[in-house]
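**Student:** everything below, folded, please.
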Amino acid sequence: MSSDRERRVTAGVLIIGDEILSGRTQDTNLRDIARYLGVHGVDLAEARTVPDVLEEIVAALDALRHRYTYVITTGGIGPTHDDITADAVAAAFGVPLVEHPEIIAMMTARWGDELNAARRRMARVPVGGALVKNPVQGPPGFTIGNVFVLAGVPQIMRGMLEDVGPRLEGGRPTVSRTVRVEGSGEGAIAAPLEAVAKAHPDLSLGSYPFFTPEGYGSNLVLRGRDPAVLEAVAGELIAALREAGIERAFEVEAA
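**Tutor:** This is a model prediction of the structure:
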């Protein structure tokens, strides 16, 4: 399993915006990014949420971009005064922030004489950056170094992700298998699950309890990159559970 470690490609996510921290806006981007990265063989290793404060954005971005293969930021690239992500990214990379002629041309075609100073803020890209397509609406995002700067609006962010994917040099995609345990709580499951997890440190094993009118139990989800290994370990886990007296343990198709 050491080959999986050698191929491990990681990412950090930086969610930017006072509205997220205040609770006025519920973030859904992290979930969508995590799922998207997993399909491309990239492990989401860390996520941070920071306010619209330039120094805090720069500090978080510097920490993440030096620690992980890629960084994806969301939010703060709109037309208002508190949309300062582009400023922070330029500061982190130590380069000027300039209006990108391609974005200006796109904006001029759309708004004409109504292309005011606020809208022109969305055309600013750090020198050396490249554009990330926006197939939904509005200006594109951008990328510089190992950082991808995307919109905070979920629909637009998801559209931009489609242009990020082909640029990622990922490892093998993560796959999963699920062992369902019925009629036993996590206290009974804990010991056999821990034993299997310790025997296979390169895999991720998680327990997700459920409670329904029909009964209770847990879905034990195994994640890794080698389907054959996962199949074998799922069988090993079921055997360990049954040895512990848990008979209602069986593999189900992952949701």
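
**Student:** use CA for all of it now, contacts and neighbours both
**Tutor:** Fine.

**Student:** measure the residue lying closest to residue 128 once chain neighbours are set aside to residue 70 for me?
**Tutor:** Closest residue in space to residue 128, ignoring its immediate chain neighbours: residue 144 at 6.6 Å, by C-alpha to C-alpha, 6 or more residues apart in numbering. Distance of residue 144 to residue 70, computed by C-alpha to C-alpha, to the nearest Å: 10 Å.

**Student:** ditto for residue 108
**Tutor:** Noted for residue 108: a distance of 32 Å to residue 70, by C-alpha to C-alpha.

**Student:** and residue 236, by the same measure?
**Tutor:** Separation of residue 236 from residue 70 (C-alpha to C-alpha) stands at 35 Å.

**Student:** and the two? Which one has more around it.
**Tutor:** residue 70 (22 against 14; other C-alpha atoms under 10 Å).

**Student:** is it correct that the more buried one is in contact with residue 146?
**Tutor:** Yes: Residue 70 is within contact range of residue 146, at 5.0 Å (criterion: C-alpha atoms under 8 Å).

**Student:** give the next helix or strand downstream of the helix or strand harbouring residue 60.
**Tutor:** Residue 60 belongs to helix 54-67 when assigned by DSSP states H and E. Sequence order places strand 70-74 as the next helix or strand after helix 54-67, per DSSP H and E.

**Student:** on contacts alone, who are the packing partners of that following strand?
**Tutor:** In terms of contacts (3 or more C-alpha pairs under 8 Å, 6 or more residues apart in numbering; DSSP states H and E), strand 70-74 is packed against strand 9-16, helix 54-67, strand 147-150.

**Student:** most neighbours per residue, which of the ones you listed?
**Tutor:** Among the helices and strands packed on strand 70-74, ranked by average contacts under mean count of other C-alpha atoms under 10 Å, first place goes to strand 147-150 (a mean of 25).

**Student:** in terms of secondary structure, what does that one contact?
**Tutor:** If contacts are counted by 3+ C-alpha pairs under 8 Å, 6+ apart, strand 147-150 sits against strand 70-74, strand 141-144, helix 154-164.

**Student:** how does it look with 7 Å?
**Tutor:** Secondary-structure packing of strand 147-150 (3 or more C-alpha pairs under 7 Å, 6 or more residues apart in numbering; DSSP states H and E): strand 70-74, strand 141-144.

**Student:** the residue nearest to residue 128 is in contact with residue 132, isn't it?
**Tutor:** No: proximity of residue 144 to residue 132 does not meet the contact threshold set by C-alpha atoms under 7 Å, at 10.2 Å.

**Student:** to compare against the first, here's another:
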Amino acid sequence: MPNPTAAMLVIGDEILSGRTRDANMHFLAGQLTEAGIDLREMRVVSDDPAAIQCAVRALSDAYGYVFTSGGIGPTHDDITADNIAAAFNVPIDVRADARAILATHYDRTGLVMNAARLRMARIPEGASLIDNPVSAAPGFILRNVYVMAGVPAIFEAMVASVLPTLTGGAPLTSRNLTIHRGEGDIAAPLADLAARYPTLSFGSYPFQRDGAYGTNVVIRGQDAGAVEAALADLVTLAG
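**Tutor:** Below you'll find the model as predicted:
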């Protein structure tokens, strides 16, 4: 039975401008791999309502799970929640349970619940909340879309809270072999090897060190026995 599928949508001009290096994609990919959920696509879109809505609808239709990061904070350019609601044509407003979570947090920390912070309690109708043990402001789940913060520490905490609720599959086994020959030298025999193991994927990643060419070959699959057998054949092939 095939594994569930997923996509990630990263939202924010700061990613596209190069001002911020995104760490959440790498983290999520590793977590989903361990859970047996196949991450099939990653997209990055700007803080543009039409772009966010179009991407959310397309990814939601195409994959079992969609995870977003960024744009659910207190500032004017945090527009993700509004556009997730718009993508599914549902209303959005301050919700009592989200507001209570924030109020408790701000009372404890001595901060004031001002209008900007209250924006983080705006939740689309029909959504369920995602716990945020770091800064309290919740994420939310609407249909198959998991909407989470962009700050890595908060994103990672939110992922940890939702992963146990997801239906996973067989974790992916991965093995790597470094071959000190160029891709052009191993391309044909590697293609033959891949054809003998159609349920596995073979990735070829060339490198150059000290003037010499080499290739890292990565074998991935759900059948650990087949991965090990293919690796043994690859070692023989590499000679």
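
**Student:** now do the contacts for the residue nearest to residue 128 of structure 1.
**Tutor:** In this structure, residue 144 of structure 1 makes contact with 128-130, judged by C-alpha atoms under 7 Å, 6 or more residues apart in numbering.

**Student:** could you check how far the equivalent of it over in structure 2 is from residue 192 of structure 2?
**Tutor:** Aligning on TM-score structural alignment places residue 144 of structure 1 opposite residue 142 in structure 2. Per C-alpha to C-alpha, residue 142 of structure 2 is found 45 Å from residue 192 of structure 2.

**Student:** again, but for residue 144 of structure 2
**Tutor:** 39 Å.

**Student:** any residues touching stretch 152-171 of structure 2, and which ones?
**Tutor:** For stretch 152-171 of structure 2, the external contacting residues (C-alpha under 7 Å, 6+ apart) are 3-4, 23-24, 33-37, 130-134, 148-149, 222.

**Student:** for the stretch 1-150 of structure 1, what spans make up the strands?
**Tutor:** Taking DSSP state E, counting those that start in this stretch, the strands of the stretch 1-150 of structure 1 run over residues 9-16, 42-50, 70-74, 97-99, 124-126, 130-132, 141-144, 147-150.

**Student:** mind checking which of the ones you listed is nearest residue 202 of structure 1?
**Tutor:** Checking those against residue 202 of structure 1 by C-alpha to C-alpha gives strand 42-50 as the closest, at 12.6 Å.

**Student:** mind listing what's buried along the closest one?
**Tutor:** Within strand 42-50 of structure 1, the residues that count as buried by 16 or more other C-alpha atoms under 10 Å are 42-44, 47, 49-50.

**Student:** then stretch 112-127 of structure 2?
**Tutor:** Here stretch 112-127 of structure 2 shows 113, 117-124, 127 as buried, counting by 16+ other C-alpha under 10 Å.

**Student:** how about those residues in a markdown table, adding distance to residue 210 of structure 2?
**Tutor:** As requested, those are exported to a markdown table (distance: C-alpha to C-alpha, whole Å):
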| residue | distance to residue 210 of structure 2 |
| --- | --- |
| 113 | 59 |
| 117 | 54 |
| 118 | 57 |
| 119 | 55 |
| 120 | 52 |
| 121 | 55 |
| 122 | 56 |
| 123 | 55 |
| 124 | 56 |
| 127 | 55 |
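
**Student:** confirm that residue 205 of structure 1 sits in a helix.
**Tutor:** No: looking at residue 205 of structure 1 with DSSP: H, G, I helix; E, B strand; the rest coil, it is strand, so not inside a helix.

**Student:** which ones are touching the equivalent of it over in structure 2?
**Tutor:** Counting by TM-score structural alignment, residue 205 of structure 1 lines up with residue 202 in structure 2. For residue 202 of structure 2, the contacting residues are 194, 217-220, by C-alpha under 7 Å, 6+ apart.

**Student:** over to residue 174 of structure 2?
**Tutor:** 218-221.

**Student:** now do the SS call for it.
**Tutor:** Classified using three-state DSSP, residue 174 of structure 2 is strand.

**Student:** quickly note the distance from it to residue 206 of structure 2.
**Tutor:** 18 Å.

**Student:** part of a helix, is residue 194 of structure 2?
**Tutor:** Yes: under three-state DSSP, residue 194 of structure 2 sits within a helix.

**Student:** not counting its neighbours along the chain, what's nearest it?
**Tutor:** residue 202 (6.5 Å).

**Student:** residue 172 of structure 2 too?
**Tutor:** Leaving aside its sequence neighbours, residue 172 of structure 2 sits nearest to residue 222 (C-alpha to C-alpha, 6+ apart; 4.8 Å).

**Student:** just give me the match in structure 1 for that neighbour.
**Tutor:** Counting by TM-score structural alignment, residue 222 of structure 2 lines up with residue 225 in structure 1.

**Student:** tally of neighbours for its match?
**Tutor:** Neighbours of residue 225 of structure 1 using other C-alpha under 10 Å come to 20.

**Student:** equivalent analysis for residue 26 of structure 2, please.
**Tutor:** As a burial measure, residue 26 of structure 2 scores 9 neighbours (other C-alpha under 10 Å).

**Student:** again with residue 236 of structure 2
**Tutor:** Neighbours of residue 236 of structure 2 using other C-alpha under 10 Å come to 9.

**Student:** measure residue 82 of structure 2 to residue 76 of structure 2 for me?
**Tutor:** From residue 82 of structure 2 to residue 76 of structure 2 the distance is 11 Å (C-alpha to C-alpha).

**Student:** how about residue 121 of structure 2?
**Tutor:** From residue 121 of structure 2 across to residue 76 of structure 2, the span is 14 Å (C-alpha to C-alpha).
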